[in-house]
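Undergrad: Provided below are the primary sequence and the corresponding predicted coordinates.
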Amino acid sequence: MRYIIDVIIEYIKKNIGLYIILLLILVIGILSGSLTVNLLSSLQKEELTKYLSMFFVNINNMDLDSTNIFYSSLSNNLKILLIIFLSGLLIFGFPIVFIIIFLRGFMLGFTTGYFISEFGTKGVLLSIFAIVPQNILIITGILSIGVTTLYFDFSVLKSKRKYYRESYGNLIVGYIFSFLFFSLFLLFASLIEGYISPFLIRIIANYIL
């Protein structure tokens, strides 16, 4: 376990510049999403609040199938992973990584911003217990996968130069291995979203009502 942690830390240090760039894009997305909440009309906010209130009222009576939630979350994450993976293989498709990370930040910023805006302290608790746990893993995974994709693309472009000795075969093997490893973060995030988050939401819903 210690070896894996050391490898991850070394990987982050080696690619710290790419991590900073993608982290900035994520932060811009989060800020954009949270600011967008203020652009909603009173009617839009009222409709969203009404929907959420009804959801919280009925959640204890709902049959939330954790397995279905897990598979749905995993399916969505796998689609994102496939898009990023293919964009990496296309070499010049790496801007898609920027778009995906921005959108992930935007959704996170909008959701948490709306909860806090409408429910105050209760919205903070809802965000912490129902949104943050899986998103810590999702963001960590997507950032690392994004860095892996960018590193692969830049390395392939460098390999076309005569003085760069690393072969394309070695690059793609490293790309696939790193991609699969960081994809585990999204798998664990889906497990949390399917089997833990519904339980936490039920608890917080009783407090919000």
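TA: Cool, the structure landed. Because the structure is predicted, anything quoted here is derived from the model rather than measured.

Undergrad: C-alpha only now, for contacts and for neighbours.
TA: Noted.

Undergrad: what sits up against stretch 192-201?
TA: For stretch 192-201, the external contacting residues (CA atoms under 8 Å, 6 or more residues apart in numbering) are 64, 66-71, 73, 126, 129-131, 133-134.

Undergrad: contacts for the host helix or strand of residue 52?
TA: Assigned by DSSP states H and E, residue 52 belongs to helix 42-58. Helix 42-58 is contacted from outside by 118, 202, 205, 206, 208, 209, using CA under 8 Å, 6+ apart.

Undergrad: how does it look with 7 Å?
TA: Helix 42-58 has contacts (CA atoms under 7 Å, 6 or more residues apart in numbering) with residue 205.

Undergrad: Stretch 83-103 too?
TA: So stretch 83-103 is in contact with 25, 26, 29, 146, 149, 150, 153, going by CA under 7 Å, 6+ apart.

Undergrad: all helices of this structure, in order?
TA: 2-14, 16-36, 42-58, 66-89, 95-119, 121-126, 132-159, 168-195, 197-208 (DSSP state H).

Undergrad: Can you redo the ones you listed as a markdown table, where the extra columns are mean neighbour count?
TA: Output for those, formatted as a markdown table (neighbours: other CA atoms under 10 Å):
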| stretch | mean neighbour count |
| --- | --- |
| helix 2-14 | 11 |
| helix 16-36 | 18 |
| helix 42-58 | 13 |
| helix 66-89 | 17 |
| helix 95-119 | 20 |
| helix 121-126 | 18 |
| helix 132-159 | 21 |
| helix 168-195 | 18 |
| helix 197-208 | 17 |
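
Undergrad: Second structure for comparison follows:
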Amino acid sequence: MLRPFRYALKDQTPLYVFVSVLFLMGVVFGALMVNALTFEQQQDLSRYLGNFFMSVNEGGADFYPLTLWEVALLHLKWLGLIWILGLSVIGLPGILILDFLKGVLIGFTVGCLVGQFTWKGLLFAMVSVAPHNLLIIPVLLIGSVAAIGFSLNIIRNRVLMNRSGSAARPFLTYTALTLVLAVVMLGASSFETWVTPVMMGWVTPMMQ
């Protein structure tokens, strides 16, 4: 029963390396984008962060308004889009773009915090961005590798006219893995909804 998952996690090491490097490139690119902001944009960003930290510190209604379902839906849509793109050959570039964009979003967020608040911003990023993403990022990378592997399997079996074997078993394995990853994503969303705001509340007084 665990053999398909061992295959996804072990035998596709080159794909994992490639996807991980692509994600890290996105993180670096996102962090560098902070330096490209104009002075006015940096001022607006500073005011926005200041108002946000004030709301968090005072327990304002603007502090983390998303519910568990909203957070989970956001992450599951990302995972679901990767699954859909993996069902076709033309979706392969889209998977890589999504991984890069995820890195850009995280890199830009952390870069903004560090750029505005130096080590305090890094500390806030460690409690607000890092914890749940320690689960979310591996889930997305595993899902991406599975999607790329399934897409490459389509190329081998259909485009290259190698029709040996049934397509049903790879599809079921691919879908089953995605469902397992969705369950893990729900756990990460629960942490982001209920635990992360508490941790943010601990650090926010230092930001003002």
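TA: In hand now; what should we look at? Source: prediction; values computed, not measured.

Undergrad: hmm, back to that, for the contacts of stretch 192-201 of the first structure, work out which two are farthest apart.
TA: Using CA to CA, these span at most 22.8 Å, a distance reached by 71 and 126.

Undergrad: Give me the distance between residue 7 of the second structure and residue 86 of the second structure.
TA: Separation of residue 7 of the second structure from residue 86 of the second structure (CA to CA, to the nearest Å): 17 Å.

Undergrad: quick one, what contacts the residue nearest the centre of the second structure?
TA: Among the residues of the second structure, residue 137 comes closest to the average C-alpha position under CA atoms, centre = their mean, at 4.5 Å. Going by CA under 7 Å, 6+ apart, residue 137 of the second structure touches no other residue.

Undergrad: and it, what pairs with it in the first structure?
TA: When the first structure is aligned by TM-score structural alignment, the residue opposite residue 137 of the second structure is residue 139.

Undergrad: try residue 128 of the second structure
TA: So residue 128 of the second structure corresponds to residue 130, using TM-score structural alignment.

Undergrad: Then residue 88 of the second structure?
TA: Match for residue 88 of the second structure (TM-score structural alignment): residue 90.

Undergrad: how many neighbours does its match have?
TA: 11 (other CA atoms under 10 Å).

Undergrad: quick one: what's aligned to residue 118 of the first structure in the second structure?
TA: Residue 118 of the first structure maps onto residue 116 in the second structure, by TM-score structural alignment.

Undergrad: nearest residue to that match other than its sequence neighbours?
TA: Excluding the flanking residues, the one nearest residue 116 of the second structure by CA to CA, 6 or more residues apart in numbering is residue 46, at 6.8 Å.

Undergrad: Map that neighbour across to the first structure for me.
TA: So, by TM-score structural alignment, residue 46 of the second structure is matched to residue 49.

Undergrad: and the gap between residue 116 of the second structure and residue 201 of the second structure?
TA: 19 Å.

Undergrad: Ok, residue 149 of the second structure next?
TA: 42 Å.

Undergrad: And for residue 157 of the second structure?
TA: Taking CA to CA, one finds residue 157 of the second structure at 53 Å from residue 201 of the second structure.

Undergrad: and if you look at residue 139 of the second structure?
TA: For residue 139 of the second structure relative to residue 201 of the second structure (CA to CA), the value is 27 Å.

Undergrad: Repeat that for residue 153 of the second structure.
TA: From residue 153 of the second structure to residue 201 of the second structure the distance is 47 Å (CA to CA).

Undergrad: likewise residue 158 of the second structure?
TA: Taking CA to CA, one finds residue 158 of the second structure at 54 Å from residue 201 of the second structure.

Undergrad: Tell me how many other residues crowd the aligned residue in the first structure for residue 12 of the second structure.
TA: Using TM-score structural alignment as the criterion, residue 12 of the second structure maps onto residue 15 of the first structure. Residue 15 of the first structure sits with 15 neighbouring residues when counted by other CA under 10 Å.

Undergrad: Give me the nearest residue to residue 15 of the first structure, chain neighbours excluded.
TA: Closest to residue 15 of the first structure by CA to CA, 6+ apart is residue 147, at 7.3 Å.

Undergrad: just residue 134 of the first structure next, same as before
TA: That would be residue 189: by CA to CA, 6+ apart, it lies 4.5 Å from residue 134 of the first structure.

Undergrad: Touching, the one you found and residue 141? I think so.
TA: No - taking CA atoms under 7 Å as the definition, residue 189 of the first structure is not a contact partner of residue 141, at 9.2 Å.

Undergrad: average offset between stretch 68-79 of the second structure and the first structure?
TA: Once fitted to the first structure, stretch 68-79 of the second structure is off its aligned match by 1.5 Å on average (mean CA distance after the TM-score superposition for the first structure).

Undergrad: in the first structure, what residues pair with that stretch?
TA: Against the first structure, stretch 68-79 of the second structure falls on residues 70-81 (TM-score structural alignment).

Undergrad: outside of the matching stretch, which residues touch it?
TA: 186, 187, 190, 191, 193, 194.
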